[in-house]
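J.: Have a look at this prediction, sequence included:
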Amino acid sequence: MKEAQLDEIDRKILRELCHDARISNQKLAERVNLSPTPCWNRVRALENAGIITEYVAILDQKALGMPDTVIIEVTLERHDDEIFQRFGAALAELPEVMEAYLLTGEYDYLIKVAVAGTEGYERFLRQKLYKLPGIRNSRSTFALRCLKRVHSVVP
């Protein structure tokens, strides 16, 4: 099922699931004006088509003791497949890393990490990030406040 093949009911289903992935099929069907069986069939079709890829729990990083978000730009020493693969694999193993992107432009990676203040960030840098293979330099910015956070594109 390609994006162009989604009808308005599919879009309503996706919007509702983005808002509350734990909604019961009965309640979802009510909200999108379907009976439960066709609603369930549409959700399964969206899953089978790869439009719905997973359901997740979003955790409160402050409640977990890591209230601060830092955005880090990283430049690697070299630009070859081996260093990108090694760095990317090692980065994916760090639990503080919430998102990481391979970029074009001045920096090679943009990394979003959760930490507990400047001391937690220093520990992350010294004990984890700077021990990864191939880093030439980095630049960091502490986020003051999150103005918008979504976990998926909403149709």
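T.: Thanks, I have the structure now.
J.: hey, let's count contacts and neighbours off CA atoms from now on
T.: OK.
J.: Which of the helices or strands spans Gln26?
T.: Element membership for Gln26 (DSSP states H and E) is helix 25-31.
J.: mind listing the strands for this structure?
T.: Remark: strands assigned in the chain by DSSP state E are 68-76, 97-102, 109-115, 135-142.
J.: mind checking which of those is nearest Ala45?
T.: Nearest to Ala45, of all the strands of the chain, is strand 97-102, at 28.3 Å by CA to CA.
J.: Report the angle between the closest one and strand 109-115.
T.: Angle, strand 97-102 to strand 109-115, by axes from the mean of the first three to the mean of the last three CA atoms, to 10 degrees: 170 degrees.
J.: Tell me the buried residues in strand 97-102?
T.: Along strand 97-102, these residues count as buried under the neighbour rule (16 or more other CA atoms under 10 Å): Val97, Ala100.
J.: Which strands or helices does it pack on?
T.: In terms of contacts (3 or more CA pairs under 8 Å, 6 or more residues apart in numbering; DSSP states H and E), strand 97-102 is packed against strand 109-115.
J.: if we can go back for a sec, export the strands of the chain as TSV, with columns for distance to Leu91.
T.: What follows is the strands of the chain, written out as TSV (distance: least, CA to CA, whole Å):
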stretch	distance to Leu91
strand 68-76	11
strand 97-102	7
strand 109-115	9
strand 135-142	11
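J.: here's the one I want to compare it with:
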Amino acid sequence: MKQARLDATDIRILRIMQSSPELNIHEIGERVGLSHTPCWRRLRRLRDSGVVCGRVWLLDPEQVGLDVTIFVSVRLKSHTSELLESFEQATLDIPEILQCYSMSGEFDYLLRVVVASEIKRTTCLPI
């Protein structure tokens, strides 16, 4: 895939979008010195070229009860394409797995998992 050509204004727009995703086109344009239409055209070009591929809202893990992040190293018994595909698909079905990276070396995958704190869970148990 061909890398997109970005000028200084494009880069400023991208930085603003990353740091302040709630801003609208007019507000972004004001910050980079563009009126609404030229800013809108740049944003459309960035989207159409695949540079910008969506908006994401980040959640505070503590506020949703998932305040512990765990990194899990996984080693598979075999490396058939069916098993690799099956494993990767299974990780998509577990909402606590936020990221799955294919690795080289001693382990096959590294998972980033979020869970509720054990301390909070165990203090709720009736003893």
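T.: The structure has been received and is ready for your questions. Note that the coordinates shown come from a computational prediction; the quantities given were computed from them, not determined experimentally.
J.: Let's check: the centremost residue of the first structure is which one?
T.: Glu99 (5.5 Å; CA atoms, centre = their mean).
J.: check contacts around that one.
T.: Taking CA atoms under 8 Å, 6 or more residues apart in numbering, we find Glu99 of the first structure in contact with Ile111, Lys112, Val113.
J.: cool, Tyr101 of the first structure as well?
T.: Counted by CA under 8 Å, 6+ apart, Tyr101 of the first structure has contacts Tyr109, Leu110, Ile111.
J.: State the distance from it to Leu34 of the first structure.
T.: For Tyr101 of the first structure, the distance to Leu34 of the first structure equals 39 Å [CA to CA, to the nearest Å].
J.: Quick one: map Leu91 of the first structure onto the second structure.
T.: Leu91 of the first structure maps onto Thr91 in the second structure, with residues paired by TM-score structural alignment.
J.: residues touching its match, list them.
T.: Per CA under 8 Å, 6+ apart, neighbours of Thr91 of the second structure: Ile97, Cys100.
J.: could the contacts of Glu99 of the first structure go into a markdown table alongside distance to Leu76 of the first structure and neighbour count?
T.: Converted to a markdown table, the contacts of Glu99 of the first structure look like this (distance: CA to CA, whole Å; neighbours: other CA atoms under 10 Å):
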| residue | distance to Leu76 of the first structure | neighbour count |
| --- | --- | --- |
| Ile111 | 13 | 18 |
| Lys112 | 17 | 21 |
| Val113 | 18 | 21 |
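J.: Which of these are still contacts in the second structure?
T.: Using both residues aligned by TM-score structural alignment, their matches' CA atoms under 8 Å, the second structure keeps these contacts from these: Ile111, Lys112, Val113.
J.: What is the nearest of those to Leu125 of the first structure?
T.: Val113 (10.6 Å).
J.: Can you give me every residue that contacts the residue in the first structure sticking out farthest from the centre?
T.: Computed with CA atoms, centre = their mean, the residue of the first structure farthest from its C-alpha average is Ser35, at 32.4 Å. With contact set as CA under 8 Å, 6+ apart, Ser35 of the first structure has these partners: Gln26, Ala29.
J.: one more time with 7 Å, if that's ok
T.: Residues near Ser35 of the first structure by CA atoms under 7 Å, 6 or more residues apart in numbering: Ala29.
J.: and the gap between the aligned partner of it in the second structure and Ile97 of the second structure?
T.: Here Ser35 of the first structure is matched to Ser35 in the second structure, going by TM-score structural alignment. Using CA to CA, one gets 42 Å for the distance from Ser35 of the second structure to Ile97 of the second structure.
J.: got it, and Pro38 of the second structure?
T.: The gap separating Pro38 of the second structure from Ile97 of the second structure is 40 Å, by CA to CA.
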